[in-house]
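Colleague: With the input below, show me the fold.
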Amino acid sequence: MKKIILADSQAIFRAGTAKVLAADDDLRIIAQCADLERLFHAIDTFPGSIILFAASLRPDLLQLRRRLEKAGSRGIVIAENSEAAQVYVQQGFRGVIFRNVTGQALVDCVRRVSNGDTWIPPQLAAVSPVDEDVVGTRVRDRLTPKEMRIVALIVQGCKNRDIALRLKTTEQVIKNYLRSIYDKTGVSDRLELALFTIHHRALAAAAAEMSTKMDAEEQAATGAVA
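Modeller: Take a look at the predicted model:
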């Protein structure tokens, strides 16, 4: 049984990753951490583990690598889709995955690293022109601006009640919108929707842009009231 520690501040991504890894009988997630303090505690508590950690947590990479070596553990970096994986490979980490990694590639990476090998992302193993995200682009263009706002908030981990408050509407209206969004994306629940969005570059970029727009609107509204 291979012990896995999963560290990421994005609850939705943690849940999706855990769901994928739990399907493999040989992999066991023994800790989930939302911040560096919990991660360091888990590393010290469960030596000899595979550590999947998000680069967005901004750890001191040299310090983290030394801590892993002391614990007899191996680290796999969860990099943002726009990042260069070479940086982490050069730092001595045994594997790098991107947020849009497929479930099979995620399992392959964990298995290889746990066996003492290094897992190189396909983007590094064979450099090729960036593939056009046809599916993500098509779904993005089918979603209305209101639906895209809801998608952006789902990716952030917001519940229906929170979304309704942010968009100044009711939970029932949000549920109605979600049914339409599920139909357009071909998913069945909010977790699948969040993972679908993260895995499709064009849709993820649109959701991030909408999040920035909503934050700016809310700040402007707060400033106007003040």
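
Colleague: CA only for contacts and neighbour counts going forward, please
Modeller: Will do.

Colleague: Let me know the secondary structure of Gln32.
Modeller: Following DSSP: H, G, I helix; E, B strand; the rest coil, the label given to Gln32 is strand.

Colleague: That one against Gln10, yeah?
Modeller: No - in this structure, Gln32 is not within contact of Gln10 by C-alpha atoms under 8 Å, at 11.1 Å.

Colleague: Looking only at neighbour counts, state which of the two leads.
Modeller: The neighbour count for Gln32 versus Gln10, taken as other C-alpha atoms under 10 Å, is higher for Gln32 (21 against 17).

Colleague: what does the top helix by length along the chain rub up against?
Modeller: Longest helix in the chain, counting residues (DSSP state H): helix 201-225. Helix 201-225 is contacted by residues 81, 100, 133, 136-137, 139-140, 148-149, 151-153, 197-198 when judged by C-alpha atoms under 8 Å, 6 or more residues apart in numbering.

Colleague: To check against the first, give me the structure of this:
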Amino acid sequence: MSVRTLVVDDHPIMRQGLTAMLTATPDFEVVGQASDGVEAVELATELRPDLVLMDLRMPRLDGVAATEAVLRDVPTARVVVLTTYESDDAILGAVEAGASGYLLKAAPEEELLAGLRSVVAGQVALAPSMAALLVGRARRTASQADASGSEGAGGAAAAADGSSGSTPTPLSPRETQVLVLVAEGCSNREIGLRLFVGEATVKTHLQHVFEKLGVGDRTRAVTLAMERGWLPSTRA
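Modeller: Now for the predicted structure:
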């Protein structure tokens, strides 16, 4: 069955290009096109698409706000942000709104389609440059937290008992490795190959991660861990 897709972009040429690409792909079906965020929410509510390709900067309602509204009205949909903007703040804003992917419009067609298929399969899709930005942000956050925690005579002791500075990670080293690979856009199979374990083991690690972080999906787990600076702390 084809993935019913809504294409959202304020530039007609970009909408037409994305629509042509998806129409030529047997596993996708374009059910509608929207030129701004308000229209995207209206069409998503009416058409109930499986997948929404969302531009970030649009008139009337931007992509982040539109993503949040679409997922509120159509919680079964998955949203992938397609943009020309490489910004860690923009990525986090989109992911926090519920987006399952953040891809660049300039990426090769094969990369875009692979990312979309990954999202449809329940994975997180981040362009490689986006993953690098987020890891860099996480490292800066961790460094700032370490510096803050070490200030003053009692800084080290306070950090040790968790009373100030960054919150100690609840994740095991292996769970952290798995989550780092999720942030890089790897599927369960790819993670298993990288870590020399089976897919079932990867799923078990992810379930433990979800339980420890109090989240229900990979996107939320990655976002929370990166915001708290946990991913690079034990990265192999």
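
Colleague: which among the contacts of helix 201-225 of structure 1 end up buried?
Modeller: The neighbour-count criterion (16 or more other C-alpha atoms under 10 Å) marks 81, 100, 136-137, 139-140, 148-149, 151-153, 197-198 among those as buried.

Colleague: so who does Ser87 of structure 2 touch?
Modeller: Counted by C-alpha under 8 Å, 6+ apart, Ser87 of structure 2 has contacts 130, 133.

Colleague: if I look at it, how far off is Ser118 of structure 2?
Modeller: 22 Å (C-alpha to C-alpha, to the nearest Å).

Colleague: what are the ranges of the strands in structure 2?
Modeller: 3-8, 28-34, 51-54, 78-83, 101-104, 125-126 (DSSP state E).

Colleague: which stretch among the ones you listed comes nearest Ser150 of structure 2?
Modeller: Nearest to Ser150 of structure 2, of all the strands of structure 2, is strand 125-126, at 33.7 Å by C-alpha to C-alpha.

Colleague: Pull the number of nearby residues for Ser56 of structure 1.
Modeller: Ser56 of structure 1: 14 neighbours (other C-alpha under 10 Å).

Colleague: gap between it and Phe98 of structure 1?
Modeller: 12 Å.

Colleague: What of Leu61 of structure 1?
Modeller: Distance, Leu61 of structure 1 to Phe98 of structure 1, using C-alpha to C-alpha: 17 Å.

Colleague: who's more crowded, the two?
Modeller: Phe98 (22 against 14).

Colleague: just the helices in structure 2 please.
Modeller: 12-23, 37-47, 63-73, 88-97, 109-120, 128-150, 155-161, 173-183, 188-195, 199-213, 218-227.

Colleague: between Ser56 and Phe98 of structure 1, what contacts are shared?
Modeller: Taking C-alpha under 8 Å, 6+ apart as the contact rule, Ser56 of structure 1 and Phe98 both touch 79-80.

Colleague: Neighbours of Arg203 of structure 1, how many?
Modeller: Let me fix one detail, which is that residue 203 of structure 1 is Leu and not Arg. Using other C-alpha under 10 Å: Leu203 of structure 1 sits among 25 other residues.

Colleague: actually Ser73 of structure 1, sorry about that
Modeller: 22.

Colleague: and the buried ones among the contacts of helix 201-225 of structure 1 as TSV, adding secondary structure and distance to Leu39 of structure 1?
Modeller: Converted to TSV, those look like this (DSSP: H, G, I helix; E, B strand; the rest coil; distance: C-alpha to C-alpha, whole Å):
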residue	secondary structure	distance to Leu39 of structure 1
Asn81	coil	22
Asn100	coil	23
Gly136	helix	33
Thr137	helix	36
Val139	helix	36
Arg140	helix	35
Met148	helix	33
Arg149	helix	32
Val151	helix	29
Ala152	helix	27
Leu153	helix	26
Thr197	helix	26
Ile198	helix	23
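
Colleague: ok now do the aligned partner of Ser73 of structure 1 in structure 2, which residues does it touch?
Modeller: In structure 2, the residue paired with Ser73 of structure 1 is Ala77, using TM-score structural alignment. For Ala77 of structure 2, the contacting residues are 48-52, 70-71, by C-alpha under 8 Å, 6+ apart.

Colleague: preserved in structure 1, out of the residues you listed?
Modeller: Shared with structure 1 under both residues aligned by TM-score structural alignment, their matches' C-alpha atoms under 8 Å, the contacts from the contacts of Ala77 of structure 2 are 48-52, 71.

Colleague: between those, which has the most around it?
Modeller: Val52 (28 neighbours).

Colleague: Now do the same for that residue: its match in structure 1.
Modeller: Looking across to structure 1 (by TM-score structural alignment), Val52 of structure 2 lines up with Ile51.

Colleague: for Leu181 of structure 2, same thing?
Modeller: Leu181 of structure 2 maps onto nothing in structure 1, by TM-score structural alignment.

Colleague: mind listing what Leu181 of structure 2 touches?
Modeller: Ile191.

Colleague: Thank you, goodbye.
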